[in-house]
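1. return atomic coordinates for the entry below.
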Amino acid sequence: MTTNNTTTKRPTAAVKIKRLHPDAVIPQYARAFDAGFDLVAVEDVLILPGETAKIPTGLAFALPDGYELQVRPRSGISAKSKLRISNSPGTVDAGYRGEVCVLMDNIRQAAGETGTICLDVSDKPVESAQPVDRHAYLIRKGDRIAQGVLAIVPIADFEEVDELDETERGAGGFGSSGVQ
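-> Alright, predicted model coming up:
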């Protein structure tokens, strides 16, 4: 890990990117202190109500050993629409060299009304090239669909034991601390 002192004092890591599609957008950080960089759709994808779609970015990454790329939701999409990242955060392992895609769910129920108007990532009406349920979402080529965060991943050194040490929490989970 090196430090880039020209813009910030944050650590940096060399990440190689291969453009798999001529329209793929090389990621960049929007602001100096952002943790994540935008991942952009490289083609139009229609997501019907209750369906999950794989949205290609047209990019492959070579991450340094000891790192992962976490694929996380963009807060604006989650706040304005019923689109959710399926496996949030998704993990891209350092050894993976294939295309990074974003798995996205449309959690809306079917409206039962078909036409050529559906929704975009901001939950605004948009024209579809084919008849669809009005609660379908059209991800358009060039839409910022997720964010990537580079994270250090330590490797666990597992040790099997007969007993675990006691803690105040113990085995309490799933709401054991209450809601208020």
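2. every contact and neighbour count from this point should use C-alpha atoms.
-> OK.
3. elements contacting the longest strand that the chain contains?
-> Of all the segments assigned as strand in the chain under DSSP state E, the longest by residue count is strand 52-62. With contacts taken as 3 or more C-alpha pairs under 8 Å, 6 or more residues apart in numbering; DSSP states H and E, strand 52-62 sits against strand 16-19, strand 45-47, strand 99-106.
4. most remote residue from the protein's center?
-> Asp162 (38.6 Å; C-alpha atoms, centre = their mean).
5. how about Glu43: what's its closest non-neighbour residue?
-> Once flanking residues are discounted, Glu43 sits nearest to Lys141: 4.2 Å by C-alpha to C-alpha, 6 or more residues apart in numbering.
6. can you check Asp38 too?
-> Gln147 (4.4 Å).
7. which SS class is that neighbour?
-> Under DSSP: H, G, I helix; E, B strand; the rest coil, the three-state class of Gln147 is strand.
8. that one and Asp65, how far apart?
-> For Gln147, the distance to Asp65 equals 21 Å [C-alpha to C-alpha, to the nearest Å].
9. also Arg108?
-> In terms of C-alpha to C-alpha, Arg108 sits 39 Å off from Asp65.
10. neighbour count winner among these two?
-> Higher neighbour count among Arg108 and Asp65: Arg108, with 16 against 11, using other C-alpha atoms under 10 Å.
11. test my guess that that one contacts Thr52.
-> No - here Arg108 does not reach Thr52: they are 11.3 Å apart, not a contact under C-alpha atoms under 8 Å.
12. also this sequence, please, to line up against the first:
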Amino acid sequence: MSSPDVVQLLRLPGCEDVQLPQRMSEQASGYDLYAAVAEPLVLQPGERALVPTGIAIAMPGHLEAQIRPRSGLAFKHGITCLNTPGTIDADYRGEIKVLLINLGHHPFTIERNERIAQMVFQQVPAVRLEPVLQLEETQRGAGGFGHTGTK
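-> Prediction:
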């Protein structure tokens, strides 16, 4: 088994009490992220907000961090992430913030240290884009949305 990649984690000033990201089970793929709001934040139905986490990270160049919704918040309250998955690039050093939206029918209050999203690390393949004059033909061709079925 190879050794794991090291991702450096910086807790930002004023966020010493905010939980650091953690996996909630041994085989969980995501690390839960916690809200670092200064005071409770109420998201009205249809409203979105950029929620701070109080952390910044540095990771190897072959990784990205994806910010994804928590299924429990989505199912129980209609709270999810916009721009999902959000991408944190390896060269970004600012605070990780989560773009949440309330798709539910009731206001939802986000408290400090509440689990708001999860962060999943993924490999980024090295690719080389090659301009060409024509693409290889396939059976599907340019068929887009709904092309492979009626439902």
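13. let me see the TM-score of these two.
-> The pair, once superposed, lands on a TM-score of 0.90 when counted by TM-score structural alignment, normalised by the length of the second structure; 147 aligned residues with a C-alpha RMSD of 1.6 Å.
14. about what we covered before: residues in contact with the residue nearest to Asp38 of the first structure?
-> Residues near Gln147 of the first structure by C-alpha atoms under 8 Å, 6 or more residues apart in numbering: 36-39, 71-74.
15. tabulate those residues (a markdown table), appending secondary structure, neighbour count and distance to Val15 of the first structure.
-> Below are the contacts of Gln147 of the first structure laid out as a markdown table (DSSP: H, G, I helix; E, B strand; the rest coil; neighbours: other C-alpha atoms under 10 Å; distance: C-alpha to C-alpha, whole Å):
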| residue | secondary structure | neighbour count | distance to Val15 of the first structure |
| --- | --- | --- | --- |
| Gly36 | coil | 21 | 14 |
| Phe37 | strand | 21 | 13 |
| Asp38 | strand | 22 | 15 |
| Leu39 | strand | 29 | 15 |
| Val71 | strand | 27 | 15 |
| Arg72 | strand | 24 | 18 |
| Pro73 | coil | 24 | 21 |
| Arg74 | coil | 19 | 21 |
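16. now for those: which two are most distant?
-> Phe37 and Pro73 (11.1 Å; C-alpha to C-alpha).
17. which residues does the residue nearest to Glu43 of the first structure contact?
-> For Lys141 of the first structure, the contact set (C-alpha under 8 Å, 6+ apart) comprises 40-44.
18. then Val124 of the second structure?
-> So Val124 of the second structure contacts 62-64 (C-alpha under 8 Å, 6+ apart).
19. which of the residues you listed are buried?
-> Using 16 or more other C-alpha atoms under 10 Å as the burial test, the contacts of Val124 of the second structure include 63-64 as buried.
20. restricted to strands, list the contacts of Val124 of the second structure.
-> Using DSSP E, those in strands are 63-64.
21. for His106 of the second structure, state which of the contacts of Val124 of the second structure is nearest.
-> Distances from His106 of the second structure to those, taken by C-alpha to C-alpha, are shortest for Glu64, at 33.8 Å.
22. what's the helix or strand for the residue nearest to Glu43 of the first structure?
-> Element membership of Lys141 of the first structure [criterion: DSSP states H and E] is none; it lies in no helix or strand.
23. for the equivalent of it over in the second structure, give its distance to Asp17 of the second structure.
-> For Lys141 of the first structure, the aligned residue in the second structure is Arg112 (criterion: TM-score structural alignment). Distance of Arg112 of the second structure to Asp17 of the second structure, given as C-alpha to C-alpha: 9 Å.
24. and Leu43 of the second structure, what's its match in the first structure?
-> For Leu43 of the second structure, the residue aligned by TM-score structural alignment is Ile47.
25. wait, that match sits on Asn106?
-> Yes - at 6.2 Å, Ile47 of the first structure counts as touching Asn106 under the criterion of C-alpha under 8 Å.
26. who touches both of those two?
-> 136-137.
27. is the equivalent of Gly170 of the first structure over in the second structure in a helix, a strand, or coil?
-> In the second structure, the residue matched to Gly170 of the first structure (TM-score structural alignment) is Gly141. For Gly141 of the second structure, the assignment made with three-state DSSP gives coil.
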